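1. For reference, the sequence and a predicted model appear below.
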Amino acid sequence: MAHPAPHEPTSDRWSAVDAYLTSTLVTHDDALTASIDSLTEEGMPEIEVSPLTGKLLHLLARLAGAHRVLEIGTLGAYSTIWLARALPDGGRVVTIEAEPHNAAVARRNLERAGVADRVEVREGRGEDVLPTLSGTEPFDFVFIDADKESNTLYLDWAARLGRPGTVVVVDNIVRSGHVVETDAGAQIDGVRAGLEMLQGDPRFDATALQTLDRKGWDGIAIALLV
């Protein structure tokens, strides 16, 4: 049987594929939709993860058997809701948000989704909040989705606050292909430094995936603490 000619990955084509996969595999509800809509309504940047990535985070947390989840970068709590819904009874998400307005919106969205009782929103910059988590029970899953300039700091704290077997996911590691450039600015420098840390730091074993979806061309790194 002849195979159809391949399509070029144009934005129209990958958007259509993303829409098809999302409608086929991701069940959205009013709470998730409202958390996305709240970004526009509140004048916040619309940089939440895509629905497919949200579902991926949810499944990875379940596959890891996570009871304690750390999220760095809450925004409107879209990804937080996905992660909270992955937890068993007694599970807990600690999510860190630097902007008080974003944190307030996130708390409303968590209440609407019915998961506020299993999520603690910590306000402040990651560099200030993360040290306060030392001495607590280790985290089983860490999602890093904040300022890219601080990726190495966040990865170091993920290793300190995790345990062997903890899963660490870092978002936005391709940046429309700019990750291959060495003079593309501080954000790209931060992404590259984080990836180099994942390669060279013996606490991590990592890989990465490129993604094409409604958020454009990007990717995630997935690491295991060893």
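-> Cool, got the structure. Residues are numbered from 1 along each chain as shown.

2. For the rest of this, base every contact and every neighbour count on C-alpha atoms.
-> Fine.

3. list the helices and strands whatever helix or strand residue 60 lives in packs on?
-> In the assignment (DSSP states H and E), residue 60 maps to helix 51-63. Under the contact criterion of 3 or more Cα pairs under 8 Å, 6 or more residues apart in numbering; DSSP states H and E, helix 51-63 touches helix 11-25, helix 78-84.

4. and the next helix or strand after it, what other elements does it pack with?
-> Downstream of helix 51-63, the first helix or strand assigned by DSSP H and E is strand 68-72. Packed against strand 68-72 by the contact rule (3+ Cα pairs under 8 Å, 6+ apart) you find strand 92-97, strand 141-144.

5. can you map out the strands along the chain?
-> For the chain, strands defined by DSSP state E occupy the ranges 68-72, 92-97, 119-123, 141-144, 167-171, 204-213, 216-225.

6. what residues does the helix holding residue 60 touch?
-> Contact with helix 51-63 is made by 21-22, 25-26, 78-79, 82-83, 85-87, 141, 167, as judged by Cα atoms under 8 Å, 6 or more residues apart in numbering.

7. Of the residues you listed, which qualify as buried by neighbour count?
-> 22, 78, 79, 82, 83, 85, 86, 87, 141, 167 (16 or more other Cα atoms under 10 Å).

8. I'd like those residues as TSV, with distance to residue 35 appended.
-> Below are the buried ones among the contacts of helix 51-63 laid out as TSV (distance: Cα to Cα, whole Å):
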residue	distance to residue 35
22	17
78	6
79	9
82	11
83	14
85	14
86	17
87	19
141	22
167	25
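
9. Go through the residues you listed and say which is closest to residue 104.
-> residue 78 (13.4 Å; Cα to Cα).

10. Look up how far residue 180 lies from residue 97.
-> 29 Å (Cα to Cα, to the nearest Å).

11. For those two, indicate the residue with more neighbours.
-> Applying other Cα atoms under 10 Å to residue 97 and residue 180 shows that residue 97 carries more neighbours, namely 25 against 13.

12. ok, that one - contacts?
-> Taking Cα under 8 Å, 6+ apart, one finds 72, 73, 74, 75, 103, 121, 122, 123, 124, 125, 126 in contact with residue 97.

13. ok, now residue 88?
-> residue 67.

14. The structure to be compared is supplied as follows:
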Amino acid sequence: MSSQPQWTAVDDYFTGLLAPDDEALAAALRDSAAAGLPAINVAPNQGKLLQLLARIQGARRVLEIGTLGGYSTIWLARALPADGRLISLEFKPEHAEVARANLARAGLDKVAEVRTGPALDSLAALHAEGTDPFDLVFIDADKVNNARYVEWSLKLSRPGTLIVLDNVGRSGQVVDAASDDPAVRGTREALDLIARHPKLDGTAVQTVGTKGYDGFALARVLD
């Protein structure tokens, strides 16, 4: 039976072949670790997937909910044209400081902006500003608010926008309708919203790899 060491070995093979490291990405992880940030960033091959999705979308504007140290932000920002724009929302100022430094070192600080504060407040502020719609939204923040993040993503989107919701597998716990885990409940609420909302067409996929057993959901905004 496959196990975590085998999942990690396969991910390492995929990453080395198809999503090799570079100094900006490696430094982002090193500096995040040195600053005491939790090692919950996406895996390199997952970062490459986000980059490919943004390019497939032809994305010019990306919204990221949950910055951490900016590792996934770098992957996404590199998919944008020179006049593209990425806005990333981070709750903790100390995390945002690390992310901004990582983005600057990667030469992406003119493309990517990190805003601090509770994401729901930042999303409301973006809406109040009348910001242009985003082409891709990546949600990877506190799971209890996942459904609220999907709702705000809809308000800040256009027909054809792609919404990516990370960490939906919850190590298999997502099937437990009676769970009292706020992350499981928040994830189930978001998936239920995607399933029933008339303006969303989505699916979810289980994953295994260096980050363990999890999954992600994809939803396209309809006309």
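-> Perfect, I can see it now. Small disclaimer: the values here were computed from a predicted structure and weren't measured.

15. ok so, going back, out of the strands of the first structure, which comes closest to residue 8 of the first structure?
-> It is, among the strands of the first structure and with distance given as Cα to Cα, strand 204-213, at 12.6 Å.

16. so where is the closest one in the second structure?
-> Alignment of strand 204-213 of the first structure against the second structure: residues 200-209, by TM-score structural alignment.

17. before we move on, back to that, deepest in the core, which of the strands of the first structure is it.
-> strand 141-144 (a mean of 28; mean count of other Cα atoms under 10 Å).

18. give the contact list for the alignment partner in the first structure of residue 105 of the second structure.
-> Here residue 105 of the second structure is matched to residue 112 in the first structure, going by TM-score structural alignment. By Cα under 8 Å, 6+ apart, the contact list for residue 112 of the first structure reads residue 31.

19. how much space is there between residue 112 of the first structure and residue 32 of the first structure?
-> 9 Å.

20. repeat for residue 139 of the first structure
-> 24 Å.

21. quick one, which of these two is more surrounded?
-> More neighbours surround residue 139 than the other of residue 139 of the first structure and residue 32, with 24 against 21 (other Cα under 10 Å).

22. Tell me how far the corresponding residue of the second structure for that one lies from residue 63 of the second structure.
-> Aligning on TM-score structural alignment places residue 139 of the first structure opposite residue 134 in the second structure. In this view, residue 134 of the second structure and residue 63 of the second structure are 6 Å apart by Cα to Cα.

23. got it, and residue 52 of the second structure?
-> For residue 52 of the second structure, the distance to residue 63 of the second structure - Cα to Cα - is 15 Å.

24. what's the counterpart of residue 70 of the second structure in the first structure?
-> By TM-score structural alignment, residue 70 of the second structure lines up with residue 77.

25. which ones are touching that match?
-> 35, 106, 107, 109, 110.

26. Now, those that are in helices?
-> If you go by DSSP state H, the contacts of residue 77 of the first structure have 35, 106, 107, 109, 110 in helices.

27. Surely the third one is in contact with residue 115?
-> No. The criterion here is Cα atoms under 8 Å, and residue 107 of the first structure misses it with residue 115 at 9.7 Å.

28. Give me the neighbour count for residue 56 of the first structure.
-> Count around residue 56 of the first structure with other Cα under 10 Å applied: 15.

29. Apologies, that question was intended for residue 5 of the second structure.
-> 12.

30. if I pick it, what's in contact with it?
-> Applying Cα under 8 Å, 6+ apart, we find residue 5 of the second structure in contact with no residue.

31. make it 10 Å
-> When contacts are counted by Cα atoms under 10 Å, 6 or more residues apart in numbering, residue 5 of the second structure touches 11, 209, 210, 212.

32. among these, which two are most distant?
-> 11 and 212 (10.5 Å).

33. hang on, the earlier thing: reformat the ones in helices among the contacts of residue 77 of the first structure as a markdown table; add distance to residue 130 of the first structure.
-> A markdown table is the format used below for those (distance: Cα to Cα, whole Å):
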| residue | distance to residue 130 of the first structure |
| --- | --- |
| 35 | 25 |
| 106 | 19 |
| 107 | 20 |
| 109 | 23 |
| 110 | 22 |
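
34. Now residue 74 of the first structure: closest residue in space that isn't a chain neighbour?
-> Nearest non-adjacent residue to residue 74 of the first structure, counting by Cα to Cα, 6 or more residues apart in numbering: residue 97, 5.2 Å away.

35. Tell me the spacing between the aligned residue in the second structure for that neighbour and residue 72 of the second structure.
-> Taking TM-score structural alignment, residue 97 of the first structure has residue 90 as its aligned residue in the second structure. Going from residue 90 of the second structure to residue 72 of the second structure by Cα to Cα gives 13 Å.

36. Which neighbours do these two have in common?
-> Joint contacts of residue 90 of the second structure and residue 72 (Cα under 10 Å, 6+ apart) are 64, 66.

37. In a markdown table: the contacts of residue 97 of the first structure, plus distance to residue 185 of the first structure.
-> Shown next, in a markdown table, are the contacts of residue 97 of the first structure (distance: Cα to Cα, whole Å):
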| residue | distance to residue 185 of the first structure |
| --- | --- |
| 72 | 22 |
| 73 | 21 |
| 74 | 24 |
| 75 | 23 |
| 103 | 28 |
| 121 | 30 |
| 122 | 29 |
| 123 | 27 |
| 124 | 25 |
| 125 | 21 |
| 126 | 21 |
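
38. tell me which of these is nearest to residue 43 of the first structure?
-> residue 75 (11.6 Å).

39. That closest one: neighbour count?
-> 28.

40. neighbours of the nearest residue to it once chain neighbours are set aside, just the number please.
-> Residue nearest to residue 75 of the first structure in three dimensions, not counting chain neighbours: residue 102, with 5.4 Å by Cα to Cα, 6+ apart. Applying other Cα under 10 Å, we find 21 residues neighbouring residue 102 of the first structure.
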